[in-house]
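>>> The amino acid sequence is not available; the structure is as follows:
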């Protein structure tokens, strides 16, 4: 028999799960967070839960916020359980459930007036974001903010009725400025290099469309610290809901599963104040960039590298992909030969050891992370996680056999069928044009590289063109397994 998750039932639930070590009624809001997805609830919210349980900083609770209509489903499910979440942390040798409670409210998506009013409250000192890599209106090829995106143009024309998260942030800052209040800090928690700088560009770029003076004020007065976040957090489905019910006797509408490992590195730039997160393991550093490069290229780049060969071989789970000797060897060679050598040094960190840790994490069967999750949204992820390494090697005059193979595997994946003939379901906003280009590329590899908004200047490299064509042709002629073998043996492209 299960117990429905709520504040009233925590006494029963503590028999099978750790519950918050603080009285939720004493919390008050200090943060508005946009993008209450699984990652946020397994990461930022967990750090704050640890902090509150230590008896500190109870005035830094979270109010959730959404922008998309789909955010209402999450709001409704969490509201039914007093905004509590069951987080199941799973290592190779242990599993444990905890109930976290740092979120005390969730603003209704689409209610701009109420959201702006909350942002203008003096107690709100941080606005944080996990809106995915694709939510920042970045031109993939240039890596810069795109002011011509229709959603941005619309907010620029109607700044008093914003529909984007950046429009809401600007409206909230305007309201604070009018009240004579100090601005809040804007803190991105997404996997984007220089995520604070990217957020700064988006907010100022949108503001400049309607109010250049406000854009200048934001530029001069609002802090956008860079940060690196890390915790593997798969999607929630019926399986996860069922495990929480059967193993922990908790009826949770939307639990979160994650690995035990977590990391958060932040630049300490919070003029309006911040919670004492360093006391619960957050690293505050002068420059996050080295840590970002390491994580995004080794872990996220590794995710992107194994996703497409695994999908072409009909492998569903990430740990099963790593158990395939060809994929494991492919990833090791790619990382050690081409990715790690172009990553700048990271303070007190051995990059080879970091990769070994990543490899151990990917082998974790309890996480049950899926290949479809890793394969989604490649049109945003490839330019951020793979192509920067490619560009760096080309700039050094170094070969890109493995990185070109990653791009070729992505192209082959978008032909729409696995090596066995099984249909592939895409999850990418650009899926239609990617598939059209991928099918043309079977006969003319340059057709895929013509996606200039994705490949940018990398596609102009004769060496990359040649290596990509060799890899793609081999994939079509010999299949994924044989192509991986040739790469591992150092014979691909000979």
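Received, thanks. Remember, it's a predicted structure, so these values are computed and weren't measured experimentally.

>>> Going by C-alpha atoms from here, please, whenever you check contacts or count neighbours.
Noted.

>>> Okay, strands next: where are they in the stretch 351-494 of the chain?
For the stretch 351-494 of the chain, applying DSSP state E, counting those that start in this stretch gives no strands.

>>> For stretch 84-103, could you pull out the residues that count as buried?
Buried positions in stretch 84-103, judged by neighbour count with 16 or more other C-alpha atoms under 10 Å: 84-91, 96-103.

>>> try it against this one:
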């Protein structure tokens, strides 16, 4: 079996499957420095740049900086930056697979052993873009981090050192600022990254003129990214390797759907013309509507439906969507209650909702319900509670299924006992471990310990939960009818079970 490398791609080797191969472009200059060599960026930003290069619309490559000490730099370089990307999912209800060898990465640096080479990139005037995905915890300020560290421990610290070297090398030239596009999954990621960089400048006593250059000559863009990337297909790799006809240690997999919302000047869209090749990249002056749409419909539908589906006895999202009862429950939550609660263009919401349902049905992705239940209390506050409150404001009534979804979540904690860092709980199919903030687990355990099986006791559980301002940042018992409706659903779940209760709810 031949190993995937530059020679293979540029040879007359005939791939045994229909793989879209871009000849490795030795002559293309490096134009992007990327922090993160993991699965997500290789299936997202690097894939998009590869497609732009195919159409001669960008003509640049990506030099990657490994953000932590241990990473994939050696493996990426052994394969000359090349890797196979398999995108799989449903399109108009039919299974689709797309395959390509991605050639946009030139090399991968490890700043922990190649600090000088890393800073040398800052001297290249053609490298004008920064892309990053260093996990949600990556954009942080560490007051113990030091400028003389080679490298600083945090990603914002590494970026500050990089920008300072560029500032010094080009003598503060305003035209040598960078376009910085973080993809970390935190709200206002560009603003938070800029804030951390400015904190390091102050901590390290770097010149005020440099701080002025960072603010005035660089674009820190807020973004929203959306694509499920399933990564290296460990369980399928033997079959995939035989299918491809070559060995690739960096095979990457993901879903077909993708969305990149970038809040920034429209002129930048012409410098990164993703829209010209049909990619779902939206440049906007305000990303708030897109974030609301994603959080409330995609994330909200997950969080609102999974507790009931898990107690029903199901295991994965795909199984839930294909189930006669639970599949209808999810669709009704989205169409009847979430979308009507959002005061945005309904066509935009419907289009996104249809894509969400198709994504939930993706047969190539096994998304386990128990993993989605992780930290459910905080997720519910951010993703579902706003829909309940807004629906009530707009319609004067409570959304039945969304209130029921809270009852289902509360029921997950019933009969649970704290066990180490989690809660040992039970459903009809047996025991499971529920993970959440420890204070939340302790609260639900204490609340359910007072339940005596009566309707009145169910009402008391409902009132206790809704009054908890640590959970919701407000006293939800002030919403008329909320305690009564929630208590009614809690009692029904306990009295007749989840399956009968959901069947009656959707009828």
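Structure received. It should be emphasised that the depicted structure is a prediction, and the values quoted were computed from it without experimental measurement.

>>> Mind checking the TM-score on these two?
TM-score for the superposed chains, counting by TM-score structural alignment, normalised by the length of the first structure: 0.79, backed by 467 aligned residues with a C-alpha RMSD of 3.8 Å.

>>> wait, which of the buried residues of stretch 84-103 of the first structure is closest to residue 267 of the first structure?
residue 102 (22.4 Å; C-alpha to C-alpha).

>>> Map the closest one onto the second structure.
Under the alignment (TM-score structural alignment), residue 102 of the first structure maps onto residue 104 of the second structure.

>>> just checking, its match touches residue 43?
No - with contact defined as C-alpha atoms under 8 Å, residue 104 of the second structure does not count as touching residue 43 (11.3 Å).

>>> So which residue is smack in the middle of the second structure?
When C-alpha atoms, centre = their mean is applied to the second structure, the residue found nearest the centroid is residue 185 (5.4 Å).

>>> ok now do that residue, which residues does it touch?
By C-alpha atoms under 8 Å, 6 or more residues apart in numbering, the residues touching residue 185 of the second structure are 135-136, 224-225.

>>> Apply 7 Å and report the result again.
With contacts defined as C-alpha atoms under 7 Å, 6 or more residues apart in numbering, residue 185 of the second structure is in contact with residue 136.

>>> So which residues of the stretch 51-200 of the first structure form strands?
Using DSSP E, counting those that start in this stretch, the strands of the stretch 51-200 of the first structure run over 61-65, 85-90, 95-100, 103-106, 126-129, 185-188.

>>> Average separation of the third one from the aligned part of the second structure, please.
Average distance, strand 95-100 of the first structure versus aligned residues of the second structure after superposition (mean C-alpha distance after the TM-score superposition for the first structure): 1.7 Å.

>>> Find the nearest non-adjacent residue to residue 221 of the second structure, please.
Excluding the flanking residues, the one nearest residue 221 of the second structure by C-alpha to C-alpha, 6 or more residues apart in numbering is residue 190, at 4.7 Å.

>>> The aligned partner of the one you found in the first structure and residue 151 of the first structure: what is the separation?
When the first structure is aligned by TM-score structural alignment, the residue opposite residue 190 of the second structure is residue 196. Applying C-alpha to C-alpha, to the nearest Å, the value for residue 196 of the first structure to residue 151 of the first structure is 21 Å.

>>> ok, the two, which is more surrounded?
For residue 196 of the first structure versus residue 151, the count of surrounding residues by other C-alpha atoms under 10 Å is larger for residue 196: 23 against 14.

>>> The more buried one against residue 225, yeah?
Yes - assessed by C-alpha atoms under 7 Å, residue 196 of the first structure is found in contact with residue 225 at 5.0 Å.

>>> and for those two, which residues touch both?
With C-alpha under 7 Å, 6+ apart, residue 196 of the first structure and residue 225 have common neighbours residue 187.

>>> buried stuff in stretch 405-424 of the second structure?
Residues of stretch 405-424 of the second structure classed as buried: 405-417, 422-424 (neighbour count, 16+ other C-alpha under 10 Å).

>>> So what touches that stretch?
304-305, 307-308, 425-426, 431-436, 441, 444-445, 448, 486, 489-490.

>>> Counting neighbours, which of those end up buried?
304-305, 307-308, 425-426, 433-436, 441, 444-445, 448, 486, 489-490.

>>> And the helices in the stretch 201-350 of the second structure?
Using DSSP state H, counting those that start in this stretch, the helices assigned to the stretch 201-350 of the second structure run over residues 208-217, 237-244, 267-271, 288-293, 300-312, 317-322, 324-332, 346-360.

>>> Pick the most buried one from these.
Greatest average neighbour count among those goes to helix 300-312 (a mean of 26), per mean count of other C-alpha atoms under 10 Å.

>>> Which strands and helices lie in contact with that one?
Where contact means 3 or more C-alpha pairs under 7 Å, 6 or more residues apart in numbering; DSSP states H and E, helix 300-312 of the second structure is packed against helix 324-332, helix 376-383, helix 400-412, helix 498-506.

>>> Please identify which of those is closest to residue 288 of the second structure.
Per C-alpha to C-alpha, nearest to residue 288 of the second structure of those: helix 376-383, 14.3 Å.

>>> average offset between the closest one and the first structure?
Per aligned residue, helix 376-383 of the second structure averages 5.2 Å (mean C-alpha distance after the TM-score superposition for the first structure).

>>> And that helix, what does it pack against?
Using 3+ C-alpha pairs under 7 Å, 6+ apart, helix 376-383 of the second structure is in contact with helix 300-312.

>>> on average, how far is the helix it packs on from the matching bit in the first structure?
Overall, helix 300-312 of the second structure averages 3.3 Å from its counterpart (mean C-alpha distance after the TM-score superposition for the first structure).

>>> If I take that helix and helix 346-360, what angle do their directions form?
Between helix 300-312 of the second structure and helix 346-360, the angle comes out at 40 degrees (axes from the mean of the first three to the mean of the last three C-alpha atoms, to 10 degrees).

>>> How far does helix 300-312 of the second structure sit from its chain's centre?
19 Å (C-alpha atoms, centre = their mean, to the nearest Å).

>>> orientation of it relative to helix 400-412 in degrees?
50 degrees.

>>> which residues touch residue 342 of the second structure?
Neighbouring residues of residue 342 of the second structure by C-alpha under 7 Å, 6+ apart: there are none.

>>> go on, residue 375 of the second structure?
Residue 375 of the second structure sits in contact with 435-437, where contact means C-alpha under 7 Å, 6+ apart.

>>> Same question for residue 98 of the second structure.
Contacts of residue 98 of the second structure by C-alpha under 7 Å, 6+ apart are 86-88.

>>> Recalculate using a threshold of 6 Å.
Listed by C-alpha atoms under 6 Å, 6 or more residues apart in numbering, the contact set of residue 98 of the second structure reads 86-87.

>>> so how far is residue 238 of the second structure from it?
Residue 98 of the second structure sits 19 Å away from residue 238 of the second structure, going by C-alpha to C-alpha.

>>> what's the burial count for the alignment partner in the second structure of residue 79 of the first structure?
In the second structure, residue 79 of the first structure lines up with residue 77, judged by TM-score structural alignment. Residue 77 of the second structure sits with 16 neighbouring residues when counted by other C-alpha under 10 Å.
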